[in-house]
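Engineer: Got a sequence here, can you model it:
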Amino acid sequence: MPGRYDRLLTSMTRKLLEKPRRNHRNKATMISAIPLDDIPVTDTSKVTSDVHPFKDIPGPKCYPIIGTLPYYLPGGRFHKMEHNEVSHIMWKQYGYVYKEIITGGKILVHIVDPKDVETVYRNDGKFPVREAFFTLNHYNKKFQANCQGLLTSQMEQWHHLRVNVQKKMLMPKTVAAYIPEHCLVADDLMSRIALSKKEDGKIDDLRHDFTKYAAECIGVVCFNKRLGAFHDDDSESEASQFIKAVNDVMHVSHLEFRQFPLFKLFNTPTFNKLIKSQTFIKQIAIKYSNLALEAAQKRLEAGENVDGEQGDLVPYLMSKTSLSNEQVLVVISEFIFAGVDTTSHHMSFMLYLLGRHPNIQNKLYNEIRTLLPTPDTPITDKAIRNMSYLKAVVRETHRLLPVAPGNIRRTSVDLVLSGYHIPAGTSVALHSDISSRDAREFPDPDAFIPERWVRDNTATKTNHPFAMVPFGFGPRACVGMRFAEQEAQIAVIKILQRYQVKYVGVPLRREASVTYSPANKMAFRFVERL
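Structural biologist: Modelled structure (predicted):
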């Protein structure tokens, strides 16, 4: 079918290669025009002697409209503290459920008990509402004709996107089909390590190289094409600007929880930063989507199968689903920045823990060597699936140093959480990053013990299954979770096959944006295996 993708190429280039225009209307709108969510009303008929009313949920003193903002300003109790530190203090002071008013007058209930987390997830309904990425949602309204992606859409719009995307993204065979290409990316990472390490084997900071690795992997998944991140260190290069844009999007999205939503009234400096970053990411998505469509058309004309397990994601979404070109570009843009962020940080945390625990590292290396006798032995899906200790290391990394702090849901029905009535429509923050370090669930919770997750370990059988949910749960669980874990596992396998790794930097400090990331340089020493 020659020409199958011609229409897609023409229409996408015509409609999407447009620069966003700034909207200068309503600059003089009063602050009072900011919509405030209604405070949930407790149905007193559902409050019994065993269930306490919503108003009795403990929490910090809050002020009208500004809520707990003074705590985070200079001189405030939580000034310059990371979100995980604040949440931990609140949990210790108020218990497993507490509430606060955040900036803008919105009430947010925080829960830590895994039983409550399970209750929220299992009552999500068909269309779970996740409350995050408000700034990105507003950007899409202004500059994408309100075309939202998986991160920013809700209800039927989200469900339509999810159903079309997950057919490809969550199939194990599809994910496994990318192993050979991801191994080639990992080989480039290994070359980078070999060139970067000093005579004593030390590399002062690996964070940027892990980000490049993640960017290259997501390029293969989305476009079946490398982005060239390892081949150009110029700060003005396309790859470097792309990585900066990804970081800026996540940073701006994080700030929305502690600032007034003034971006809804006029383009604030942080919103302008988002515009610049999203515009660049969109240009990257358009450029490489066009290349992917052209390559697919050429293979089709040559009689090749372009619809196999590793069929390119962009042509698949544009030709095999009911998504519009605009929707595909928004979804791909989200995959790019979310995938790079998640994979690179998880890799950093896992290698950090292995570099500080040589006995665990040696045990994992022995498992790798058993299933892959030499570094030249091809990594296969079967080999990865049989690495039970690698899976345990991955899970323990998620528990001890999770990439995601948790989740935020808007309840669709009335619930009872830790003995309090929670009305439908309440925003609830699920702190799995705290429950995963709760001594009630995990003995010696601050220790790195992958054996917790070994199948015959009876200790793990007492853990509540919702004490750790790194990718969420249910219909709105992370759609790219299989790719993120596979990419990180392949990199760790390749590194340990060749090197003994020791962490020689300062103790890890994490900073919170939408996800947790390493805040300090991560120095490692790589010693060649004999």
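Engineer: For the rest of this, base every contact and every neighbour count on C-alpha atoms.
Structural biologist: Fine.
Engineer: need the helices for the stretch 301-450 of the chain, in chain order.
Structural biologist: Assignment of helices within the stretch 301-450 of the chain using DSSP state H, counting those that start in this stretch yields the ranges 313-319, 325-356, 358-371, 381-385, 388-400, 432-435.
Engineer: hang on, isn't M347 packed against T211?
Structural biologist: No - between M347 and T211 there is no contact, the gap being 9.3 Å when judged by CA atoms under 8 Å.
Engineer: quick one more, to check against the first:
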Amino acid sequence: MQELEEERSWLALGSPGLPTYVLLTTLLAAAMAWLYKKQQKVWLVEQIPGPKALPLIGNSLFFWGGPEVLFKQLYKVTEFGAVARFWLGPNPYCVLSSAKAVESILSSQRHLHKSWDYTLLHPWLGEGLITSAGSKWHSRRKLLTPAFHFKILEDFVDVFTSQTDTLVKRLRAKADGRPFDVFHCITLCALDIICETAMGRRVNAQEDSESEFVKAVHDLSSLIQFRQFRPWLHPDFVFRRTSHGRKHDACIKTIHGLAKQTISMRRKARRAKRFAAQKKAPEEDFGQKTRQAFLDLLLEYSENDSTITNEDILEEVNTFMFAGHDTTTAAMNWFLYVMGTHKEIQTRVQEELDAVFQGSDRPATMADLRELKYLELCLKESLRVFPPVPMIIREVKEEIQINNYRIPAGTSVVIHVYRLHRDPEQFPNPEVFDPDRFLPENCNKRHPYAYVPFSAGPRNCIGQKFAQLEMKVVLSSILRNFRVESDIPWEEMRVHGELILRPKEGNPLKLHPRK
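Structural biologist: From the prediction side, this is the model:
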């Protein structure tokens, strides 16, 4: 009888704990399932060739060092094969460096998500066209595409020409046959162009190169790259308590402050213009030509769609400035470098310019730019050898098979553009600068994803026509006025693989006036 009572007491005590046992069992099963899935992901990634990784930190030490070391080490990863892998802490990366492998990602409508690395840009760009994904990206892309119509871009040629005239005057003062770093001059010109076309505001960077805004734009790009390859700085809580984090936040404050001020000013100006237009007779506007900045177009959209907020406008203006400033700066500098190291090719470009302009100092027209066929070939080849954006990173949200390797969901996929453009199967003698590679008869034989300086597929660069037009105007004007010479041999040029591909020691050139 006593034993029965004890058993009843035990059951009475145990019955309230039954839900707890069920909960613990469920949690244990979930943990085991997660661990199994994690182990399976690790196993799949480890089937891909790559450098040996250490526990917890992965290959972080492999990439330890400055931007030059980082760039070299990433290139070494591609030597493991067209599909290779590395780890940053617990995060796996898959590196693609062949046209066939790259096509699997760039041509896909499913793998459009940028990797977590791009979240480091969120404080600057928010969720603009570069960093957004899913339905937000689709709606933004659809909204912004008309803003890059060629007829709209034609109106910007006056800005390109005006700012290039200022650049040429500055270069002429330095063109005494001695080498100087052209990179800084080109940077300021590109910044002036992008601010005037994006915001409709002159920042006069070429006159005031020490301005807080100019410095903030330059510093922020370097800080983001510095943080990207140091996993311990990824958490905001840690980063913001470092000197780098405090400098980063100060740069953001400066850039956003100017952009917000400009948005407010342009809104007021648009209201004043509409009010004045109501009082003005229609014939008073006859013959006047107005040029809308990118910001004006966004403000016009917001006036017709109340869901577009000031924050949305800020995101896209900053995105356009980021994407259109550093990239074109780097591209134009690399073009001038290859002209300075390939004198016979530079001569052919200048002969074409002389034939089109007949010695005139007049500004370039759209018709002139269309005639510069050989300059365009050289520009394309320069973008092949020195792509301004050396890597593109996506995150696959579902498993994908590339070259017989299974890439698990959650893996960051790096498209190594610099290495891709040096694939000898697609570009024989890849280290040779040969503009004829881009003659139609040669392009037709090439894989469509072998050359992607502006990315490709659904997420290709929306501003590539803008960039090409700007570069043609600026570079044609420089070569109309100067003979370019570089003393740095091709094989000795050292590069920084930051967000943008830059020469490590700048771009020292000798300029010789042609007139």
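Engineer: circling back to that earlier point, and the helices of the stretch 301-450 of the first structure, which is most packed in?
Structural biologist: The highest average neighbour count among the helices of the stretch 301-450 of the first structure, using mean count of other CA atoms under 10 Å, belongs to helix 432-435 at a mean of 26.
Engineer: what range in the second structure does whichever helix or strand comes after that one sit on?
Structural biologist: Helices and strands here follow DSSP states H and E; after helix 432-435 of the first structure, the next one along the chain is helix 481-498. On the second structure, the counterpart of helix 481-498 of the first structure by TM-score structural alignment is residues 464-481.
Engineer: once aligned to the first structure, how far is that stretch on average?
Structural biologist: Plainly put, stretch 464-481 of the second structure ends up 1.4 Å away from its match in the first structure on average once the two are laid over each other (mean CA distance after the TM-score superposition for the first structure).
Engineer: Show me which parts of that stretch are buried, residue by residue.
Structural biologist: 464, 466-467, 469-481 (16 or more other CA atoms under 10 Å).
Engineer: in the first structure, which spans are strands?
Structural biologist: Ranges of strands within the first structure are 97-102, 106-111, 129-130, 202-203, 407-410, 415-417, 420-422, 427-430, 499-503, 510-512, 516-518, 524-528, based on DSSP state E.
Engineer: What lies in contact with the second one?
Structural biologist: Defining contact as CA atoms under 8 Å, 6 or more residues apart in numbering, one finds that strand 106-111 of the first structure is touched by 36-39, 65, 67, 96-102, 117, 417, 426-431.
Engineer: Just the buried residues of those residues.
Structural biologist: 67, 96-102, 117, 417, 426-431.
Engineer: Do you have the helices of the stretch 151-300 of the first structure handy? List them.
Structural biologist: Assignment of helices within the stretch 151-300 of the first structure using DSSP H, counting those that start in this stretch yields the ranges 155-169, 172-176, 179-196, 207-223, 238-255, 269-301.
Engineer: Show me which parts of the longest one are buried, residue by residue.
Structural biologist: Think helix 269-301 of the first structure. Residues of helix 269-301 of the first structure classed as buried by neighbour count (16+ other CA under 10 Å): 270-286, 288-298, 300.
Engineer: Run through the neighbouring helices and strands of it.
Structural biologist: Applying 3 or more CA pairs under 8 Å, 6 or more residues apart in numbering; DSSP states H and E, one finds that helix 269-301 of the first structure contacts helix 6-16, helix 134-143, helix 207-223, helix 238-255, helix 313-319, helix 325-356.
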